[in-house]
Structures are given as C-alpha cells and as structure tokens.
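Colleague: Dropping a prediction and its sequence here:
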Amino acid sequence: MFAAYVTVTIVGAVFNGAAAVTYLIGHEYPKSQADMKGLPRKWVPVLGALLAAGTLGLLAGFAVPLLGTLAAAGLVLYFIGAITAHVRVGSRDVVGGIAFLATAVAALVLGLAHRGPW
C-alpha cells in the first residue's frame, strides 16, 4: 500500500506541477482554454497557483498527512470543476482532465487508506 501511495502521489505532483508551470509562465494553451470556456484570462495565473498549491500540498503530505489529504481533495474539486467547464461549453476534450482527476482521486484514496485522514 505504501509503495502505491508514494508512486501515485509523486506522479500526481509531477502532472500538476507541470500544468502549474504551464499556467504560470503564460503559455498560450491555458489562455486558449480559458477563452474557449469563457473565463477571463486574468484567472489563468490563479488557476496555475491553485495547481501549484495542490502540487506542494501533495508533497508536503509525506511529512504532514493532513496537508496531503486536503491537497488531494482540493485537486479532486479543481478537476471536477475543469471537466464541468469543458462539458458546459460543449467541449469533448475531457480525457486529460479525467486523467488528472483519476490521479487526484487515487492519491486521496491511497493516502486515506495508508495513513487515515490525519
């Protein structure tokens, strides 16, 4: 159980960290996604900061389990919102969001199974 928890958490941190960097450096892809969903472009850095906080929280969860639990739960909510935003505008491009969501759910479930909520 421990190996699965560590592996999924690190994979989730890498995925979300890479996405956060993409959002925070001003790459065109997040901007075009915001435009497609009808979100103001000024939200892109905020969304990147949320991804970065989730990444750091997942990693901090190794030392402070509650932070890992909260970060994983926050990422689950983030990606439910992202998938909902895609579906709302009729976009079928949700495979990436589902992969990120699955990773966040797995990190949450394995973290809770390994160490409990605290």
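Modeller: Everything's here; your move. Numbers count the residues shown, from 1 in each chain.
Colleague: For the rest of this, base every contact and every neighbour count on C-alpha atoms.
Modeller: Fine.
Colleague: hey, where'd the helices end up in this structure?
Modeller: Residue ranges of the helices in the chain, as given by DSSP state H, are 2-24, 28-37, 43-60, 65-88, 95-115.
Colleague: For the first one, buried residues please.
Modeller: By that I understand helix 2-24. Neighbour-count burial for helix 2-24 flags 5-6, 8-13, 15-24 (criterion: 16 or more other Cα atoms under 10 Å).
Colleague: also this one, for the comparison:
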Amino acid sequence: MVMAYAIVTVLTIVANAGIAAADFARAEFVLANSAEVGVPRSWLPWLGALKGAGAVGLLIGLLGVRPLGIAAATGLVLFFIGAVVAHVRMRVYSTMVGPVGYLGLAVASLVLALLR
C-alpha cells in the first residue's frame, strides 16, 4: 500500500505542478479552456497558486508530514470538483477529461493517504 501511495502521489504532484506552471505561463490551451468555462484570465495566477500549493503539500505529506498531505489532497479534490462543476455548468464537455483526470488523481492520493 505504501508503494501505491508513493507512486500515485508522485504522479499527482507532477501533474499539478505541471498544470500550475501552465497557468502561470498563460499557456494557450489554458487561456482557451478558461475562456470556454467562463473563468477570467485574472484568476489564472490564483488558480495556479492553489494547484502549486496542493503539489507542495502533497510532497511534504509524502516526506512525512501526513496531516499536511491529507489536507493538500483534500484541497485538490475540492478544487477539481469545482473545475468539473464549472465545465458542467457551461456545458463544456469536450475539455472535461482534464479536470476529471486531475480529480481522479487527487481522490486516489487522498484515499491512499488515509489508508496509509
């Protein structure tokens, strides 16, 4: 179980750090997707910071501060539930695979952290 937790959590960290970097860089796909779901461009640094904080919290949890890792995973689950809701609200299903994938990683990290 510890190995599964480590692997899934590292994947979640890498994925969230990557998308946070894309938010900060205002990558074209991020701008297009956020415009489609009605997220203002001014929110991108804040959303990137939340994803980055989640990745850092997961890393610290992986390194031994379990409560912080659990809190970070919980925050990411809530964040990506919000992202999925935003896609559904605007009926933008074509790009919903991203938020659903990130949500799945966050849920898996949370469950495995709790079972550890």
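Modeller: All right, it came through fine. Since the structure is predicted, the reported quantities are computational estimates derived from the model, not experimental observations.
Colleague: In structure 1, what residue corresponds to residue 105 of structure 2?
Modeller: Taking TM-score structural alignment, residue 105 of structure 2 has residue 103 as its aligned residue in structure 1.
Colleague: hang on, I meant residue 7 of structure 2
Modeller: Using TM-score structural alignment, residue 7 of structure 2 sits opposite residue 7 in structure 1.
Colleague: Could you do residue 115 of structure 2 as well?
Modeller: Under TM-score structural alignment, residue 115 of structure 2 pairs with residue 113 in structure 1.
Colleague: Okay, that match and residue 12 of structure 1: tell me how far apart.
Modeller: From residue 113 of structure 1 across to residue 12 of structure 1, the span is 17 Å (Cα to Cα, to the nearest Å).
Colleague: ditto for residue 90 of structure 1
Modeller: Here residue 90 of structure 1 is placed at a distance of 27 Å from residue 12 of structure 1 (Cα to Cα).
Colleague: Also residue 94 of structure 1?
Modeller: 17 Å.
Colleague: residue contacts, residue 94 of structure 1?
Modeller: Taking Cα atoms under 8 Å, 6 or more residues apart in numbering, we find residue 94 of structure 1 in contact with 83, 86, 87.
Colleague: Tell me the one among these nearest to residue 107 of structure 1.
Modeller: When these are compared for distance to residue 107 of structure 1 (Cα to Cα), residue 83 comes out closest, at 18.4 Å.
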